[in-house]
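>>> just to be clear, the model below is a prediction. Sequence and coordinates:
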Amino acid sequence: MKTHLPVQKAIAILSLLFLFFSANAQNAPYKPSATDMANAYLRAERLDTALRNIPTNNDIVPSWKKDGTAFWYKKNLPNKNWEYLYLNVVSGERKVAFDANKLVSGIEKSTAKTGINNLLRSTDLFFKDELTLKLKLDQKWYQVNLNDYSVNAVTDTSVYRYNPKSRLQQKHSRWAGSETFSRSPNGKNEIKIIGGNIVVVDLDTKAETVLSKDGSIEKPYSNFEWSPDGKHIIAYKTDPKEIKKVHYVLSSVQGTTRGVLKSREYAQPGDDFTSYQPYVFNLATKTVTKVDVEATNFFGPQPLHWRNNSSRYFTYEKADRGHQRFRVIEVDVETGKTKNIIDEKTKTFIYESRIYTRYLQKTNEIIYTSEQDGWQHIYLVNAISGKQQLITKGNWVVRDIDSVDVAKRQIWFRASGKNTNEDPYFIHYYRIGFDGKGLVNLTPEKGNHVLSFSPDRKYYIDTYSEVNIPPVTSLKLTANCKIVKELEQGGVQPFLQTGVKLPEVFVAKGRDGVTDIWGVVCKPSQMDSQKIYPIIEYIYAGPQDSFVPKSFLPASEMQSMAELGFIVVQIDGMGTANRSKAFHDVCWQNLADAGFTDRILWMKAMAAKYPNADINKIGVYGTSAGGQNSTGALLFHPEFYKAAVSACGCHDNRIDKQWWNEQWMGYPVGEHYAKQSNITNAAKLQGNLFLIVGEADENVPPESTYRLADALIKADKDFDILSIPGMGHSDGGIYGRRRKRDFFVRHLLNAEPPHTNLTPSK
């Protein structure tokens, strides 16, 4: 029998109405009552406390015996207890190093001190052997016989200290500049600066030889160094520039009735720097030659590296201001002529702080890292000809060099992105030959790794985890990477028993439709499947690194905030580091971009997967560069972001520190600085904004926030501001974090947080 058309339409309409109301019933916004919110705050506090009382042991730090046959380490236990374990690597035996109660009792009996248990958490503690312990308490040393726990004061304070995380080759900071060596290599002469000029004094006869006459008190010679044969002096004629100051007032110093003015040097983008012009002085002929190169006007003079068995040629590094050219320059001391051994140029930026250089004098070679092929890799450079040989290669990133074994011609380094089946930010450790052969992955297991070696590098301890997978720590043999003994393995069950939902990893395509953007998602432990929850993004888009956590993270501010009724996320968008050069270059003269296009696409894709995410209610918060980013979210993307909390933000890159901002925004300071300023764009504000600033911030000047407030006031915009007396560079501390939560509860949940003024002070 046929159904009449009107009946068919009625059924269809009723079906649509059912689906509509069903869908909306399942996706109704979470609207907590005042009681619900009070319970949520209490639950968040209790959960955070419970999680932090469960040990993670993310970072096992061993203390090795000098001969490398044994080590000990402190293991965290539940409820903030701890124990030491001792492992004999020869026999493989691991045991509890001592009975903590007996040790405490023995020390208290011998010293008449109390509270020893707390002191032992952070004291210097060393094993002479398995049964003899030496430790330092209140500046006094004691030796403990672990057979009977007898304690004796000792005057012999000699102990073997070895930091397993220290690098065999420390990276030189170019900000540190070069040392000045006044005494000649043979010890017979000494350099003095008199009236800004170089004078050489014969230490036997006290005779003085004046080598320069054009120096002055205003423009003196400085930063001098001898050639290895003592026949030449390299010095720099300086053109000093005063570093301008910034100021702040401490309003609430106890015992005063007036604000206390503080001032300090603080270079901002575009400020003048002292310049250094190199010269070579010949002691035999008493002549001076100006080196054929422009003055160094960014960083100070850098260390000199002489050719093997030669006092005629040296090289030094020069980074041009604006970070678009980096050179290793060779100088002929007899002529002053120069040659570029390395000359890297770019149209965007060279990330100078990531450049690693190691000078191998005996072979006249340089180990050098660069992004010149599109990815950060290691090069072997002939220090005479400049010829470069790529040691590592591929679409992955060398994160840092840990050490160089010159004898074996091997490089030990960290990298990420080489394992294509996992998160491209996970750090793994490798070694490789200078010739690019023999690559060995010391840490093949999936996860983010932290590694440390024994003193002789025969063994290493490897700890790896993921943001939602607890860490595993193993002792391994360096020769073959085989596991000698598994030391620790965390379990997920103690955390899940608290009710927490561990962070989830989510990946979506970026603005190019090809590149994967990685982030994490934190959800409330008591999320109602029939409700939708506002999204809050924790943002920090500083191009100096990547910031989404990769190691095990059951407890965090993000998780604690999620407990109030939010889905909290963190994302690394384009413009941050540790991916390809092209990925990083998005930030060039473009800090206002902050990867927002990628972040918005990521959150939309996340909301499509997670039906409990309310894509129409987006909040964002951040500190420092994240403070700049969170305010920028409201100014430049008001169609998406609705509420922001910005702590100690760098709201105008012209106000912030010179070195950081010129690295990404370039030099000279151009119109793009003003166009991207939150202060310049303050009148665009549409959403709800909460500014937090510490009056004693010495990282980002407080006036950065106050000038933004001034611009918002002049634009007749509503906003909240919290200035915290005495606070430095911070998110506001406990008070500021509570106010941040209250702000999001009011503006995204349309609810009232607990009224703390009605609660008696503790």
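Arrived safely, thanks for sending.
>>> from now on I want contacts and neighbour counts done on CA atoms only, so please keep to that.
OK.
>>> isn't there a helix covering residue 746?
Yes. Assessed by DSSP: H, G, I helix; E, B strand; the rest coil, residue 746 belongs to a helix.
>>> distance of it relative to residue 44?
Distance, residue 746 to residue 44, by C-alpha to C-alpha, to the nearest Å: 17 Å.
>>> neighbour count for those two, which is higher?
Neighbours were tallied for residue 746 and for residue 44 using other C-alpha atoms under 10 Å; the higher tally belongs to residue 44 (20 against 12).
>>> my understanding was that that one contacts residue 561; is that so?
Yes. Between residue 44 and residue 561 there is a contact at 7.4 Å, judged by C-alpha atoms under 8 Å.
>>> so what sits against both of the two?
Here residue 44 and residue 561 share no contacting residue, scored by C-alpha atoms under 8 Å, 6 or more residues apart in numbering.
>>> please enumerate the helices of the chain.
5-26, 34-52, 100-111, 116-119, 493-496, 557-562, 581-585, 596-609, 625-636, 658-665, 671-675, 703-714, 733-748 (DSSP state H).
>>> how about residue 73: what's its closest non-neighbour residue?
In space, and not counting its chain neighbours, residue 73 is closest to residue 62: 4.8 Å by C-alpha to C-alpha, 6 or more residues apart in numbering.
>>> and residue 199, by the same measure?
Counting by C-alpha to C-alpha, 6+ apart, the residue nearest residue 199 is residue 210, at 4.5 Å.
>>> quick one: contacts for the one you found?
The neighbours of residue 210, taking C-alpha under 8 Å, 6+ apart as the test, are 197-200.
>>> need these in TSV (columns: distance to residue 365).
Output for the contacts of residue 210, formatted as TSV (distance: C-alpha to C-alpha, whole Å):
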residue	distance to residue 365
197	35
198	33
199	34
200	33
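>>> if you rank the residues you listed by neighbours, which is first?
residue 198 (24 neighbours).
>>> go ahead and confirm that residue touches residue 221.
Yes. With contacts counted by C-alpha under 8 Å, residue 198 reaches residue 221, the gap being 6.7 Å.
>>> mutual contacts of these two, please.
Going by C-alpha under 8 Å, 6+ apart, no residue sits against residue 198 while also sitting against residue 221.
>>> give the contact list for the nearest residue to residue 587 once chain neighbours are set aside.
Nearest residue to residue 587, sequence neighbours excluded (C-alpha to C-alpha, 6+ apart): residue 575, at 4.4 Å. Shown in contact with residue 575 (C-alpha under 8 Å, 6+ apart): 541, 543, 583-588, 594-595.
>>> tell me which of those is nearest to residue 739?
Comparing these against residue 739 with C-alpha to C-alpha places residue 541 closest, at 23.0 Å.
>>> from the contacts of residue 210, which single one is nearest residue 394?
residue 198 (50.4 Å).
>>> now that closest one: how far from residue 279?
11 Å.
>>> ok, now residue 394?
Applying C-alpha to C-alpha to residue 394 and residue 279 gives a distance of 42 Å.
>>> for residue 515, same thing?
Taking C-alpha to C-alpha, one finds residue 515 at 50 Å from residue 279.
>>> looking at these two, which one has more neighbours?
residue 279 (20 against 14).
>>> contacting residues for the more buried one?
234-237, 288-291, 336.
>>> alongside the first one, take a look at this:
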Amino acid sequence: MKYQKYSFYILLFFTSILTAQTEVISLEAIWNGEFRTDGMDALHSMSNGQQYAVLNFDRASRSTSIDLYDYNTLQKVKTLVSSSNLDEMAYFSDYNFSNDEQKIILVTNQEPIYRRSSLGDYYVYNILDKSLTLISEEKIQEPTFSPNGNKVAFVLNNNLFIKDLNSGKTTQVTFDGEKNKIINGITDWVYEEEFAFVRAFDWNADSNKIAYIRFDETNVPEFSMDVYGTDLYQTQQVFKYPKAGEQNSVVSLHIYDIETNETAEVKVGKSYNDFYIPRIKWTNNSDILSAQFMNRHQNELDLWMINAKSNSSNLVLAETDKAYIDVTDNLTFLKDNSFIWTSEKDGYNHIYHYNSNGELINQVTNGNWEVTDYYGYNDKTNSVFYQSVENGSINRDVYSIKLNGKKKTRLSNLNGTNDADFSADFSYFINTFSNASTPPKYTLNDAASGKVIRVIKDNQSLSNKLSNYKLSEKEFSTIAVNGNDLNMWMIKPADFDSSKQYPLFMTQYSGPGSQYVSNSWNGTNDYWYQFLAARGYIVICVDGRGTGFKGADFKKVTQKELGKYEVEDQIEAAKQIGNLPYIDAGRIGIWGWSYGGFMSSNCLFKGNDVFSMAIAVAPVTSWRFYDTIYTERYMTTPQENANGYDYNSPINHVDKLKGDFLLLHGSADDNVHVQNTMRLVEALIQADKQFDWAIYPDKNHGIYGGNTRLHLYKKMTEFIINNL
């Protein structure tokens, strides 16, 4: 009887599971935020190393606050500021502390400009007297405290300004700023997009000098986009956009002396013909500025130390590469003015320590694996903290190592994706962990041992919700393609039957240095793949040659031939998977967005005997249409490499189209212009090829806003169901 009772409860348990896992994901649920994860917004470690601040949103009062928490107890200590107590603003969306943490810059009413830039109303909140000061009556960009906290520098209408918080006086530093002509202290479009920064000015340690980059984009060709809006007549957005081979902004570096009110242009001891300044940063010495200069091909990078007093320069580091050099933000100056630097010069991205003159002291990390993030240096323990893929290229772990390269310690202990945010004194770190089956989990960890002290957030409510859904496992593996073991994942229908045949749907991005096969938690597209799997599709993703985190040679093999090796790998992978007994080789589709759309178009055209369907969203259709910095990094210029540009352009292969093709784009895409799609459409029409397409009015590269994203995915889903 006991055995029978036990069996009954087992049966009841499994019946409950089967009953619970009956819900199927809907597109509406994906795009209304049903599966949103809970995180820690705008985390800031306080300088005492014992407390941290986060930005919290109170849904009941619709207000935001900056709340202070204790690392050790995780208990809230106090609220530093809440918008519910501020008459001037209903909410704020971000914040920045002064170095002494007595003042906070708050922003509200932000308006996006491009991907990273925005305008906003900015205020300075004084924690001691609870006063609130508006920095400018007009919307401004990138307000930044001086190190002593007494001033704020910002950009308004392409000019640099400084506001004295004690006197209230605002001083205009530059006067020649003009839209589509001169920019001071803010990057132009192509720098923002491809060098990934907006603020092009920096305070020195003594708060008496500001270095800034000036962009003269007078001769950069303009691109214009119609903005249809709701008025009777459309308007136009006109901006400077240097396409491959065209003229860039002329950049110059300047140092403004606050005490003398004088500006000096920096002249380095080398003549550059056509160059970039992708990073500037003051050293610990208030008179020494570091600046990185890079040639147009981006295969030479020079690190200069510039003496602001004498206006002299010293070249301390010069790196070259047969392909290109990636710009990073890992330059760290130590107290003795030696510095930490990351480089791929041995074939993998690693950490190096140089003295102040640029002489190598030692290579800190070493091995056939990549450092993927640099967290900082603790001078008290002489330790460097970083993230790497030493535990497999689809995983991320947190490590510490002594500056001399010894005593390496793995601080994270779960396989998947680990990321760290260290306290200011490096005594604690907040670890964010996830993998393909575990939503983000935030834990407080000891920085010396990695030991978990407490769980902060675990997204258990999301796990509980998803337990009601019929979901499939994401299966990781490798596939041998064209002489390489490529990372891959596969999602099968939950009721998969190996005796049946299923259509295959491939997803990829494939761009240089990218990664889409990673052991991390779901993005929104992953829920869409679960949606498709529930409807009888097998979904796979393969990271081919040219993608990242497997060494420089693997990543840079595509140099001067974007779209050749990547397409070959996707076609061959599709052939191999198509040979599996449970795959219907006559029903293989592929899709991608941006670079992925460039790829999916090429795969359908060039692989017309393999792929029967493709979707391309906002695709590049010829690299001649894309910007200088990104394109020339991998392709040099069209004048130098015409065949590389044209041979792998989808526009030149439209005659090969046999399958079903869906082409989608936003008309206000400032990044990959809708021109790409229009030119491909015209080529398809002239080749007498039938296809489907749609333009989303006034939508940018992300194609979102209101009901847009849901509509887009409904359209793609319908196309897949009807054609695959």
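The structure has been received and is ready for your questions. Everything numeric in this text was worked out from a predicted model, so none of it was measured.
>>> trace residue 690 of the second structure over to the first structure, please.
When the first structure is aligned by TM-score structural alignment, residue 690 of the second structure is paired with residue 718.
>>> measure how buried its match is and give me the count.
Neighbour tally, residue 718 of the first structure, other C-alpha under 10 Å: 14.
>>> quick one: contacts for it?
688-689, 712.
>>> which one of those residues sits closest to residue 446 of the first structure?
residue 689 (40.8 Å).
>>> measure that closest one to residue 648 of the first structure for me?
Distance, residue 689 of the first structure to residue 648 of the first structure, by C-alpha to C-alpha: 13 Å.
>>> more neighbours: which of those two?
Shown here are residue 689 of the first structure and residue 648; by other C-alpha under 10 Å, residue 648 has more neighbours (32 against 24).
>>> residues contacting the counterpart of that one in the second structure?
Using TM-score structural alignment, the partner of residue 648 of the first structure in the second structure is residue 618. Neighbouring residues of residue 618 of the second structure by C-alpha under 8 Å, 6+ apart: 593-594, 597, 663-666, 672, 674, 677, 701.
>>> what is the neighbour count of the closest residue to residue 618 of the second structure other than its chain neighbours?
For residue 618 of the second structure, ignoring the flanking residues on the chain, the nearest one in space by C-alpha to C-alpha, 6+ apart is residue 665 at 4.6 Å. Neighbour count of residue 665 of the second structure, defined by other C-alpha under 10 Å: 30.
>>> residue 665 of the second structure maps to what in the first structure?
Using TM-score structural alignment, residue 665 of the second structure pairs with residue 693 in the first structure.
>>> you'd agree its match is up against residue 647?
Yes. At 5.8 Å, residue 693 of the first structure counts as touching residue 647 under the criterion of C-alpha under 8 Å.
>>> and for the spatially closest residue to residue 145 of the second structure that is not a sequence neighbour, the neighbour number?
The spatially closest residue to residue 145 of the second structure, leaving aside those adjacent along the chain, is residue 152, at 4.5 Å (C-alpha to C-alpha, 6+ apart). When counting by other C-alpha under 10 Å, one arrives at 22 neighbours for residue 152 of the second structure.
>>> go on, residue 35 of the first structure?
Applying other C-alpha under 10 Å, I find that residue 35 of the first structure has 11 neighbouring residues.
>>> what does it correspond to in the second structure?
In the second structure, no residue is paired with residue 35 of the first structure, using TM-score structural alignment.
>>> same question for the one 10 residues further on.
Aligned by TM-score structural alignment, residue 45 of the first structure pairs with residue 26 of the second structure.
>>> ok, that match - contacts?
residue 531.
>>> next: residue 336 of the first structure.
The contact partners of residue 336 of the first structure, by C-alpha under 8 Å, 6+ apart, come to 279-280, 289-292.
>>> one step back: my read is that the residue nearest to residue 618 of the second structure contacts residue 675, right?
No. Using C-alpha under 8 Å, residue 665 of the second structure is not in contact with residue 675, being 9.7 Å away.
>>> for residue 76 of the first structure, which residues are in contact?
Residue 76 of the first structure neighbours (C-alpha under 8 Å, 6+ apart): 55-57, 82-83.
>>> nearest to residue 636 of the first structure, of the residues you listed?
Closest to residue 636 of the first structure, out of all of the contacts of residue 76 of the first structure and judged by C-alpha to C-alpha, is residue 56, at 39.7 Å.
>>> ok, that closest one to residue 100 of the first structure distance?
21 Å.
>>> residue in the second structure paired with residue 367 of the first structure?
Counting by TM-score structural alignment, residue 367 of the first structure corresponds to residue 340 in the second structure.
>>> so which of the contacts of residue 76 of the first structure are in strands?
Taking DSSP state E, the ones among the contacts of residue 76 of the first structure that sit in strands are 82-83.
>>> top of the contacts of residue 76 of the first structure by neighbour count?
Most surrounded of the contacts of residue 76 of the first structure: other C-alpha under 10 Å gives residue 56, at 24 neighbours.
>>> list of residues touching stretch 56-66 of the first structure?
70-76, 126-128, 160-164, 450, 454-455, 463-465, 470-471, 473, 490, 551-552.
>>> so residue 540 of the first structure sits against residue 631, correct?
No. Using C-alpha under 8 Å as the test, residue 540 of the first structure is too far from residue 631 to be in contact (11.6 Å).
>>> which one's more surrounded, those two?
With neighbours defined as other C-alpha under 10 Å, residue 540 of the first structure and residue 631 compare such that residue 631 has more, 33 against 26.
>>> list the contacts of the aligned partner of the more buried one in the second structure.
Aligned against the second structure by TM-score structural alignment, residue 631 of the first structure finds its counterpart in residue 601. Residues near residue 601 of the second structure by C-alpha under 8 Å, 6+ apart: 614-616, 650.
>>> just put those residues in CSV and tack on distance to residue 236 of the second structure and neighbour count.
Formatted as CSV, the contacts of residue 601 of the second structure follow (distance: C-alpha to C-alpha, whole Å; neighbours: other C-alpha atoms under 10 Å):
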residue, distance to residue 236 of the second structure, neighbour count
614, 32, 29
615, 29, 28
616, 26, 28
650, 28, 27
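>>> just name the closest of those residues to residue 205 of the second structure, please.
Of those, the one sitting nearest to residue 205 of the second structure (C-alpha to C-alpha) turns out to be residue 616, at 48.8 Å.
>>> residue contacts, the closest residue to that closest one other than its chain neighbours?
Closest residue to residue 616 of the second structure apart from its sequence neighbours, by C-alpha to C-alpha, 6+ apart: residue 597 at 4.1 Å. With contact set as C-alpha under 8 Å, 6+ apart, residue 597 of the second structure has these partners: 509, 591, 615-620.
>>> next: residue 413 of the first structure.
Taking C-alpha under 8 Å, 6+ apart, one finds 398-403, 429-431 in contact with residue 413 of the first structure.
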